[in-house]
Structure formats: C-alpha cells, structure tokens
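Q: pasted the sequence and its predicted model underneath.
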Amino acid sequence: MSRYDFTSVEAKWQKYWEEHQTFKTDVWDFSKPKFYALDMFPYPSGVGLHAGHPEGYTATDIVSRMKRMQGYNVLHPMGYDSFGLPAEQYAVNTGNHPNGFTQENIKTFSKQLKELGFDYDWSKMVATSDPEFYKWTQWIFKQLYKDGYAKYIDMPVNWCEELGTVLSNDEVIDGKSERGGFPVVRKNMKQWVIDQPAFAEKLLEGLDEIDWPESTKAIQRNWIGKSTGVEVEFDIVGGGKFSIFTTCIETIYGITFMVLAPDGAVTESLLDRVKNREEVEAYIAETKKKNDMDRTELNKTKSGCELKGVTCINPVNGKEVRMFIGDFVLASYGTGAVMAVPSHDQRDFEYAIAHNIDMIQVIDGKDGHIDVSEAAMEKTEYLGKGYKLINSEEFTGLTVEEAKEAITQKLEKMGRAKRTVNYHFREWIFARQRYWGEPVPVVHCEDGTIHALDDEELPLILPELDDYKGKNGKAPLENAAEWKKYDKNGIKGTRETSTMPGSAGSSWYYFRYIDPHNDKEFANQELLKHWMPVDLYIGGPEHAVGHLIYSRIWNRYLYDKGLAPTKEPFKKLVHQGMILGENGIKMGKRFPEFVVNPSDIVRDYGADTLRLYEMFMGPLEVSKPWSKNGVEGAKRFIQRVWNFFTEAENLTDDNDGALTKVYHQTVKKVTGDFEKLAFNTAISQMMIFVNEVYKNGKCPKEYAEGLIKMLSCITPHMGEEIWSIMGHDDTIAYESWPAYDEELCKEDTIEIVVQVNGKVKAKLNIAVDADKDSVMEMAMSEEKVRESIDGKTIIKQIYVPNKLVNIVAK
C-alpha cells in the first residue's frame, strides 16, 4: 500500500495534457452533438486566484468532462477580461505601459489554472486587451453607431475625480467608486452611450426563454422596470410647461404638489422666476454631489426645496399646485418630474409631512380621515382595485379601474395626455476617461460631424504615452498629440479620446472563443450557428445588472442584424455561492488570517483534494465556510480510493453480484447529480460505493473502471493515473461514460413505518410491492404495536403501499 504522491502525479498529467493537447476542440467537427461550457472569465490581477475561483471553474470542468465521455464535442475555453483599472493605475504609478503588467498577470493566472487540472482548450484563449480581439469590439461598436444605438450626447454622469473618469451606476457603491472607494459626483458631460431602453421589451421577452435562476430574472425585470401608464402635460403659471408620467392617473385630483429634478432643464429654466433662488441653487449644488443610488434607493431624508413663487395648473380641474425640487427625482429618468398625491402614496405622504403640504383624499378608504400620526408613516398605502373615487368631480363614484380609463380619455380629448410605456432602464454610459480600454473608433470632424473609421482602419491601437494620467477632467489620450490628429481621404478632425468601459469586450467574448483567430469577421457564421448558445454558464450573481444585461443586449443586437444565430447567449445560467473564511465571513482584509490561497492548498494537499473538497462542501449555489478539517477529509478519501483501486489483487474479472445494485445506483445518481450540478450528493454516493467495495474486499474490474471514470471528472489527475495503472495506454478523457440498468437499481426491500393512531410504533423491512395482508400481519406481530392496541377495538387498518401502515384503534 503506497502513499499517493499527488505532487508527481499532478505534474505528470498536466504535462501530458499540454503536450498531447488533450482538450483541444475541433470546432468544425459537426458529427457529434455540441456542448459549450463557459466560466465568467476573470480579470488577471497580480494577486492571482483566490479560493472562490476554483469553485465555479471546477463545476464547469466536471460537467465538460462528463459530456465529453458521453460523446459530445465539448468546447470549454478560458480567457481574460484584461482591460481595467488595476493595470491603468499601475501605468500611472510607474510610467510603464499596462500591457506588460497585464501579460505577466495572465501568465500567472494561466499557470495557476493549469495547476488545478481544468480541461480548458488553451488554443482558444482570448484577452480583451489584445488588438486581435478588440478590433472586433470596435467593429461591433461601429455597427451600433451606424444603426443609431450608440450615441454621443450631453448628459449627467457619475464623475470620479480621483480616477479621472466617468463610471456607470453599477461601478458606484454608496457614493464611491467600486474600485478604490473614491468620491463620485454628478456632472454634465458629452458622453458615448448605448441606447439600452431600445432593447427593453426584447430583454423582458427573452427572460421567459432561458434557464436562469428566478432571482436573477427578477433582478433584471426590476432593473428594466417596465411601467405602463399615461404621460400628462402641465402648464406653468407665467409660461412654460412640463410633463409627468404616472401609472395612477385615477389619483390626479389628489395632487397637492409637484416635484422636479433639481438638475433638470425645467428647474434651470425657472431659476430667474423663483423668489428663493439662493436656497434653490444651494440645494441643486448639494444634489450634484450625490449619485443616482443616493438619490433614490438610499434616500431616507425626504429632502427638498420649494420653488417659491412658481406654480403649475392641474389640467383636470384648473387648480394651482405648488412646485418643489427633490433629489429623489432624476433628470435622466422619465420626464424628470413627478406628480405627488400624498394621501395615496407612502413617499409622497412622508414628503408632505416633512414639508407641511396639504393632502386631498380621492379614493374612498374606511373613512375620510387622513391619518398623519407617526404610526401612519409606516402604513400609508395606495387604495386600489375595488375602491371608488371621492373628491374627483364627475368621476366621483367610479371604481379605480373605471376612473383610470375615463380620466385618461378626458385628458386625451384635451390634448393633455398620451398613453405610454416607461422604463427604469437608462442609457448605458459607454465612455471612460481612461487609457487602458478600447479606443472608440470615431473622429470628431472639423465640420462638427462624426466619422466612423473604415473597417480597414481597425483595430485602432492604443498609442504609447509618456504620461498615462488624465489632467483636469480630460482623458489620458488627450496627451497623444500626434495620434489624435486625423487627416485622411479629405476628412480632417480629432480622434475620440475616451475609451470603452471594461464591460465592452465581455459583452461579446463568448462568440470569439468559437473562432478566436479569424481576421475576416468576429466569428464564422456557420460555426456560430452550430455552437451558440452557450449551454452552461457559471459565474457570480453580482453581474446581474451589469455584464449579464450588457451581453444580452449585444447578442440581441447582433441577432437582429442576422449576425448571431440565437436571441439569447446563455441557455443555462448558474451562480456559485461564495467561499467564506473559517469564521463564516467573506474572505478579505478585515480577517487576513482566514483568507485561503488555493496555491497553498495545491502545494500541501494537491489540486484534486482542493477540487473534491470545494465540490463536497455543500450545494454549489450556497455560500459555505472553509474548513481545514474538510480538506483533510477530502485528502483521506482520495488516499482510500488510491489504496484499493491501485492494487491488482483487489480487482477481479468475476462478478458475484454483491456490488451490482449499489454500482448501478451509483452510476445513476452520479449521472443525474452531475447534470443537476449537485456535486456534493454525487460525491456522497461515490463514497457509499467505495465503502461497500471495502466491505466486499473485491471489486469487479468493470465496476472499478466505471467509478474511476466518474471520479476522474472531479479528481482528474488521480483518475488518469489509476486508469493507467489499470492497464490503459490512452487518456481517460475520451472513454465512454458508464451505463446503468434501471431494473438493477431497484431495491428488493423497503423500510416502512407502522403507526397506531398516527404515532410511530415500529419500522418494517418489507418486500417491494408486498400485498396488504402480509404487511398487516407483520405489523400486528410487532411487540410495541400489540401493546398499543391491547384492550382496544381496531376501527380501521390503513396501508399506503411502500410507505406506511396506520392502525386506528379505540
């Protein structure tokens, strides 16, 4: 019995796989069914892998290995989302080009991934910062621009002075940049944006067609935020007008004030007319320091400022209405104005209390009294379906449903309203004042027009700079004086100096893996038709309203142009849970003693132990604390398998049937559990089988080989080595997946409970599908059952086949 030398075995098989290109996929082989497995590719940081990375990667690896054995042509690639802030900051701090830093990190990351034994096809590797790749990111952007989806507009943005760039909403957390934690303020700038709302309906429809977690679908639906309602126009006394959008037009007679966005065009147009201009301008200045999240979801203060001396007219009754500005109203969302009905809306109610504003009840509740007590602040709600209107002129007495239609029709006849659909979804800000990103392939011409570069001019490659830091709010590429100049074919102008966001390349990279070296198109159309969509995609839930939305938009855009074969890029999506420290808290700087470096585990225990342990910790989707004892347990199981299955005398060509049932049950469960990504229960079943093998003392060689095939998906190095010791010359990776017989999986006996008056008194082992008479005879012979019915009359005997007996006695 020898100790399993994981160090030499793992090095041996990693070298074998690389030299033989074991996992290289012939994407043109259409003779087999395809299986495309994908991990959310990482940013190649200098820190390298952390303990959470191997979890999701191992899951896709296991399924890929099984599918390959089942006869699928498997594509399982890996690459790097290699544009981004860390490399940018390195360049700023050192004066060195970020590409060298990035390439070193890619080498480190790739080395670590190979040490973990993943079955990646490294010939398909992509990096978003490679000009061969970002040529096509620029090309797709150019198509979006030509079709009117990429726009150059003046708009309020999240500006981070420290980073010198604009940030998207998902890059801002609690008013600070996601990376670095620097302050972020609102600022008007000319920006490149992608028109996300144009895709809103298609994205909503697509959610019904994909196998994704319902929680993620709900997040996306809420983020898109579809609302069907009415847009109503209001006149401002003294001149001017504005519109509001509402889904509750039936409450229009209850308006007692209006709220405008402080940084909106309507507010700006009224500054000369307000009597408290100094107060209003101070409030506007404070608002501009806040980002959208602070102003909406995080707004708890109900802050605001009245526009004194300015009122508007409610079109349904001609009454004057006070006007306020409030930071919870965004200029970039909807019309930049909201109507306020404090008697029937919680936020409006609290705002009215805070600012001493009148209320008018227009929907009949239990009584006509408006409760303004502190308790009411927690419970005021809209009175909707089934209730009737009051204080609403000719509409009084109508139900809410009747009034909604009748009031809309009245306003339409007045030319004051139109039915419309609104979305919470806003434009995707698609420009960063950074260096390390894809150059936007356009020229701002001297005549004020914008010229998109010809295809022959792509990729537009980043120039090297002496200084990689932008100055005074300008992009670093402003420092590239010669590169900026453009004079070609009669077109003169200046190149765009903003770069694309880090999410640009990741919005379409799943296409490029299929055909990564094509210099004629982003991917061959015939290959795309065969390989798309991705069959299994695993990654974190934190990307729900970032990457996962953006990639769906780019895919759908290319689908509509006939350049992508499927409406959705990812057929099945799974989110892995977080690996926590041993203290049950997220690993990080706060508790450095609980941070686990996977390289340390590989060094001390082996890659197979790490893989087995992370899959055995619990369900893939839930967060789980790290346990050193658990790692030790995984190592012991691997040694146990090694001890038995590498000894030839333990394996036999004879089959006495002792292990037949448990073997077939194991193959069935492992196959089903791998398909469901229930790896922890699959491992448990293999452990049960190994226990039975040890009890039996011998194992038919066929069963031993079947176990090693299944186990090799989780512990591939040991699997290959044992397979070789068993006398096989070729890799186990392309062996056929073990089969099971459903009939041989069935149990001969089953345990059932015996109850007397609903209380369990005994348990019986009975033959499967035994008849009632024989089961009742066995039940009545049990001592505790006899004691329970002694002296009583049996009223009823109930037998639920293969489940329970219940004797009712009085």
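A: Yep, that arrived.
Q: from here on, contacts and neighbour counts on C-alpha atoms
A: Fine.
Q: and Thr108, how many residues sit next to it?
A: Neighbour count for Thr108, taken as other CA atoms under 10 Å: 17.
Q: give the next helix or strand downstream of the helix or strand where it lies.
A: Counting by DSSP states H and E, the element that carries Thr108 is helix 98-115. Remark: after helix 98-115, the chain's next helix or strand is helix 131-146, criterion DSSP H and E.
Q: and the helices in the stretch 301-450 of the chain?
A: Along the stretch 301-450 of the chain, counting by DSSP state H, counting those that start in this stretch, helices occupy 346-355, 400-413.
Q: would you mind finding the most buried of these?
A: Comparing the helices of the stretch 301-450 of the chain by mean neighbour count (mean count of other CA atoms under 10 Å), helix 346-355 ranks first with a mean of 19.
Q: use this one as the comparison:
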Amino acid sequence: MKKYNPQAVEAKWQRIWEDERSFRADERAEREKYYLLVMFPYPSGRIHMGHVRNYAIGDAMARHKRLSGCEVLQPMGWDAFGMPAENAAIAQKRHPKAWTHDNIATMRNELKSMGLAYDWSREFATCDPDYAHWEQVLFLKLYEKGLIDRKLSFVNWDPVDQTVLANEQVIDGKGWRSGAVVQRKELSQWFLRITRYADELLEGIATLPGWPETVRTMQTNWIGKSHGVEFAFAIDGEEGTLPVYTTRPDTIMGVTFCSIAPEHPLAARVAERNPQAAAFIAECQQTGTSEEALERLEKKGFFTGLHAIHPLTGEKVPIFIANFVLMSYGTGAVMAVPAHDQRDFEFARAHDVPIRVVIQPVGAPLDPDTMTEAWTGPGWLVNSGEFTDLENEVAKKTVAERFEALGIGRATVQYRLRDWGISRQRYWGNPIPFIHCPSCGVVPVPVADLPVPLPEDILDLLGQPGNPLERHPTWKQVSCPTCGQAARRETDTMDTFMESSWYFLRYCSPDLKTAPLDTARVNHWMPVDQYVGGVEHAVLHLLYARFFHKALRDVGEVACDEPFTRLLTQGMVRKDTHRCPEHGWRYPRETLEREGRLLCAECEAPIVIGRNEKMSKSKHNVVDPNDLIQGYGADTARVFMLFAAPPEQDLEWNDSGVDGAWRFLNRIWRVVWQIVERAPGVPPARAMPEAPAARALRGKIHETIDKVTRDMGRHQFNTAIAAVMELINAGSLFLNQAGEGALSSEEAATLREMAETVVILMNPFAPHLTAELWEEALAMPGRLHAARWPMVDPEALVRETVTVVVQVNGKLRARIAMPADAPSAEQERLALADPNVQPHLADKTVVKMVTLPGKLINIVVKP
C-alpha cells in the first residue's frame, strides 16, 4: 500500500488535467449540455474560505454532471473593474491595471490548487480590452434600441468614493463599498431603462421555480408593482395643481396635510422667496435618494405657507416640504394620512398635525389622541362621508370609480423600481462611448472607432477629488465624428454591474474576435443550468443580469428569456472571534493554549472568545485557505466544506471537523488499497451473491448509490458524504469479519465493486485522491473524470429483512429483524412475542397497536 501524500497526488493530477485539457467544453459534443456557473470573483488578491466553499459546491455539481454523461461548461473569469481596485492602487501608489493583473495571477494559482474542473481556455477579465470593446458595442446597440438615455437626475453621491451609486448600492443609507453616508446630488447621468421591463421581470419570477423563494420575494418587492389612483390637489392662492399618487384611495377622507420632495418644483418656488425653505432643502441634500435610506431618517419638514384643497371636501390642508419624500417615486408629492401611514404618523406627531382615523379595525376602536402608531391593516371606513361603513378593500375601488366619474383622477399603476443609473465618476471602469459636441450635442462614438480605451498615464491624477478622466489633459479631447469640430469624450465610466450583467454570455464564445457574441454558440449553452452565488446579490447583480439578458434578447443576441434556470445561494463561513482586552482582535496564530486556557501570544492575557461571526479580516477570525491546503490538501478542504453544513446554510468553522475530513480520506485510501491487495485483478460483482454477508454488503453498495445520486440532485452533499462514510464502515467490517484467509470469488467481487463505487461517488468531493486510486490502485482504463456514474441494481435494493422498532406506550422496548415481506399481522405477532417486550405486557391489557409496516409498532396498553 502506498502512503497517502496529498501534496504529491494533487500536484500530479492538477498537472495532468491542465496538460490534457481535461475539462474543456465542446458545444459540438452530442451529449446533453450542462452549464454550471459560480459567480466570478473580484480579484482582491487572495482567495478566502468563502471562495473555497463556493467553488467546492459548484465543482461538486459540475463533476457529478460530467460523470452522469453531460457535456459540462464550467468557466472562470474575473470581475475586475471597480472602485475598490482603484482605491487599493491609490493606497499602494500603483496603477490599477497592474494591481488588478497581479491579483488575478495570484488568485488563479490559488484556485488551480483546489483542483477545480474549469475550462480555463475561456478565462477573461472584464477589464481586458477585448471585453471592454464588446461591452461598448452592446452599449450602443441598446442605445439605438432606445434603452439608454442621459438625463438630469438626483442621485446617490458617495462622498468618499466620489461617485454615484444606484439605489440598490445604498445599504442602510451608506455606500455599499465605502460605508460613507450617502448624499443627494443633481447630475446628468446615463440610465438603462430597466423600468420598461418591470412587468416582464415581475412575471418572469413565476417561471423560476429553481430559485430560492427568498430571492424571488426580494425581487418581487424591489420591483414593487402597486395599483392606485392619481389625482391633483388645487393649491390655495397659487397657480397650477399638486398631482399625487396613492395606493390607499380608501383613506382619502383622512388627509390632514400634504408633503412634497425637496426637489419638487413647488418647493423650488417656495425656496426662491423664503431663505429658510432654501436652507432646509440644502440640508435634505445630505441624505441619499433610496427609499431604504429615507425610511430611517428622523422625519423632518418645513411648512411652505401653502395649503392644498381637498378634491372632495374642499378642506384646506397644509403643504410641507418633507425630507422623506422621493421626487423619483410617483409624482414627488404625497397625500398624508397620519392615522394610516407610519411615516405620516411620525411626521404628524413631530409637527403637531391633526390625526384623523378613517379606518377602524374590527373589535379594537382607534383613538387618534392615544394611538402610538399608524393602523395600516384592514377595517371599515368611518368619518368618510359617502364611503362610511364600506370595507376598506371595497372602498379602494369605490373611491377610484368616484374620482374617475368626477373627472378628477384615474386608476393607474406604479413601480418601486427606478431606471438603473450606470454613470460612475472614476477611472477604473469601462468608458461610456459618447462624445459631447457643442454643435451636435451628445453623439455616439462610431462602432468602427471602438473601443474607447482608458488612458495609461493616469497615476498622478488618482487620489485627488473628482473624476480623474475629467482632469486628464488630453484624453478627453477629440473631434466630433459628425461635424469634425473640437469636442470632448464622455468622462464617466460604466457601473461595474454592467460587466457582470453579460459575462455568462461571453463565456459561450470568448474567442470570437468579430462580435460580442456568437449567437449560435450562445443559444447552445444558454440558459445557465445552475448558478451559484450569494443571496446579497438578489436585487443587484441578479436583477440587473435578468434585465440585461432580456434587453440583449430584444436586439437579437440571445434567444432565451431568462439567463439562470436554477440558483443556489450558499451560506457564509463563520468562526468564533478571539479578542485580547489589551491588543484587540487576535488571529488564531496570535493566540496560544496553556493548561486548557486560550491566551494572547503577545501579553498572555486571557482571550475573550466572542460569538460565531462571518469570517472577516476586521475581526481577525479568518483561516487562510492556503495554510489549510498546504497542511491537509485541497481534497480535505473540499470535503470539510461540503460535509460540515448543507450549502444553503451558514457553515461554522471547526478545526476538529477538518481533522475528521482528513481521517476519512485516509480511511478511504487504506480500505481501497486493502481491497486491491486482498482481491487483485478481480472484476466487480454484477449480480447478487449467495453468501448472506456478501449479499448484505452489495445491498449496502446500491443503497448508497441510490442515496448519493438522489442527494446530489438535491445538493445535499453532507448527507451524500455521510452515506459513503457508512459504506466504508460496512466494507471495513466485512474485511475484518472475513479474516486473513483467502476471499471467496463472491466476496472478492463484491469488495471490488464497493471500491470502484466509493471512488466514483467521492470524485465530486475529493477529485485528486479518487483519480489517484482509480489509476494506481484499481488500475482502471481511462481517466476517472471520463467514467460513468454507477447505476443502481434494483435487485440489490430488495430487502430480505427489515428492522422494526417496537414501543410500549411510546417507549422503546425492542428492535426486531423481521422478513421484509411479512404482513402487518405477522409483524405484530412477532412484536408481542419478543422476550424484550413480554415483561412490559405482563398483567396489562393491549388496547390497540399502531403499526407502520416495516418501520415501527407501538403497543398501547393499560393496567
């Protein structure tokens, strides 16, 4: 028996796979296609345990599908543009391009050390000139289709990264990367008209049963389709009207004030004649434009001195400029009903505005003087004139019909979804291919002149306030392609989510040099059959990618409607935190253990062990994947990651779990070699043996094949590995019971079948070890990755006996082996007669017997 040396084995097979191009995908193959994709990484410089887990999950799926007879496409690339790279390069006084490519080289080697079955021939980085070129071509195609425009808009401005953020990139009122409090700023921006696809994006969610329900719900809520009524208030003493949109026409009689966005035209008119109003509007600019950011604000307002006239009652209600009203949603003005809207309620309490209850819930009358929060649930209308006593859902329709009959409003639909602003004021991004001409306006760069490259001589301009491309002395100077006079390039670059919105399509034909996509090859591979990535991308990358895919469909680049058939969102990797009272967070290597106590290695103070949290450098609770791979091997890292928790759940790091995975792989190695030495040159069993022990072992082999196959289809890798562990235990026990003597032909054949089965079933999880055993121990022809997944022999699953649990009044009293085909009455007779059960029936009357045939019998007795 050879000693298991993971470093040597893994280096050997990684070299073979690369030299033989083992995992190159060929769309000409006649096998069923299977496109497996894990979200590509940002090249930060080093892989972390989250990467190890994600890519181990994806690779297990891909290898299983390849063994099952599919032609698998599993590519890898790099999401390489973006502000983080630019900021890191500035800090290191390096060019972002050099920093990015150095990181890619490092991470590529680290990923290759994991033995991932990637088609590396399709690799690209989104910052590659070729990829940027074709993205600019697609940008112009969408512009010609009317799906891109440029307009003045209030945007989320990150004061640290000095760039615009989409609403989806504002988390808790802060920039998703910098963490800075986002501000409101008016700029001319480029937008992709995602709102044109709002209904299709919403309806398409129902066609994605392979997606987690949480993600589908998040996208549904983000699109936010609502039905309501649009009408206008007259303004007392002012020309014009105040249009509003409401989803709650049933509360129309509860309006006690109106609120308008700081950017509303009426607010601007008030500010022209009132310096205090102008100051309040300026204060409001220090907050972002997302609903999430505004939801958390203290509700502030400024009374304009104006009153709106209620369209049904003629009542005059005050108009406030409010910091929580968005100009981009609806009309930028709100009819405020504080009794039945929480934001309005908080505002009314803060500004001493009347609260009028117009919907009473059943059984719990509301008193506006004592209410502590708004009532937003169902009920019956009160204090509502002609609508009083209507159920509120009925009232919504009745009020809408009344407004339409009077000619003062109409039923309409609104969406929470806003157009996607893609302008970014940074260097390290893909230039937007447009030119600003003083005579011709904004004109596209001719396709023949693409790509628009980034200037290389930029280092001295990075790290200063504002857009580096705007400050470049020559790059932006260009002639107008229409009239020829002096003009300037667009200096904004594209949001990095543009690159990740079509990379999965480019993987289908990355070698194409004449167009963005080879439509025939794209249509062969698409849609992606299984996508793997974090749930944090639910309304960022995943929503944008769905939209971009549909837009490219409509310009003839792809045929299918949705890009990703199935989606798996993996959990995080978590670990305990260690903190020294004197020196703060400690890495594991910065601690020492003495007499069962964990101490700080620097001052030997007792370490405070904190809660289990997501691995992060800030908390120092990270484990370096390279240390794990160098110490135990990549297969141990993969098996631990896949066995420790189901992929959708968080994984809690456990050093003993790593040791357990290492011991398990060594045991596989030993058992397979023992079988080869005890049964050299023996073919595997193909039928059920006569000997009872061999029959039982072959039954276990095929039960394991059946379970692992089903578990792989459900992505339950932990239970699949556990099933192989049980089979190894059964095989070891069989070997021990067989003794040192010669094995019978049946025994040898059954053990050989077990060895081949274990090696194939474990290949998706431990590809190096199994490839070595396949070739060196089992001496099988051909490479393991080109073998076929084992088939279940139905005869082997026929169980001759079953173990039935016997209870008396719910308490376990015996486990009895019974004939599997015994009728229920016979199983009950055997249970009653069992010597372990009899003492618990003495002097008692059997009332009834509850039987699950072949599984459980519960005997109910009484004195």
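A: Great, that's in hand. All values reported here derive from a predicted model rather than from experimental measurement.
Q: and the TM-score between these chains?
A: In this superposition the chains share a TM-score of 0.94, using TM-score structural alignment, normalised by the length of structure 1; 799 aligned residues with a CA RMSD of 2.3 Å.
Q: map Asp292 of structure 1 across to structure 2 for me.
A: When structure 2 is aligned by TM-score structural alignment, Asp292 of structure 1 is paired with Thr289.
Q: mind checking the SS state of the closest residue to its match other than its chain neighbours?
A: Here the nearest residue to Thr289 of structure 2 in space, its sequence neighbours aside, is Asn156; by CA to CA, 6 or more residues apart in numbering that works out to 5.7 Å. Three-state assignment for Asn156 of structure 2 (DSSP: H, G, I helix; E, B strand; the rest coil): strand.
Q: what residue of structure 1 takes the place of Asn156 of structure 2?
A: Match for Asn156 of structure 2 (TM-score structural alignment): Asn158.
Q: can you tell me how far that match is from Asp327 of structure 1?
A: Note on Asn158 of structure 1: its distance to Asp327 of structure 1, by CA to CA, to the nearest Å, is 15 Å.
Q: ok, now Tyr152 of structure 1?
A: Distance from Tyr152 of structure 1 to Asp327 of structure 1, by CA to CA: 26 Å.
Q: which one of the two is surrounded by more residues?
A: Counted by other CA under 10 Å, Tyr152 of structure 1 and Asp327 do not tie: Asp327 has more neighbours, with 27 against 16.
Q: for that one, which residues are in contact?
A: Neighbouring residues of Asp327 of structure 1 by CA atoms under 8 Å, 6 or more residues apart in numbering: 261-262, 287, 295-296, 303-304.
Q: still contacting in structure 2, which of these?
A: Using both residues aligned by TM-score structural alignment, their matches' CA atoms under 8 Å, structure 2 keeps these contacts from the contacts of Asp327 of structure 1: 261-262, 287, 303-304.
Q: just flag the most distant two among the residues you listed.
A: Within the kept ones among the contacts of Asp327 of structure 1, Ala261 and Ser303 form the most distant pair, 12.1 Å apart (CA to CA).
Q: so these two - more neighbours on which side?
A: More crowded of Ala261 of structure 1 and Ser303, by other CA under 10 Å: Ala261, with 25 against 16.
Q: in contact with the equivalent of the more buried one over in structure 2, which residues?
A: Here Ala261 of structure 1 is matched to Ala261 in structure 2, going by TM-score structural alignment. By CA under 8 Å, 6+ apart, the contact list for Ala261 of structure 2 reads 267, 321-327, 332-333.
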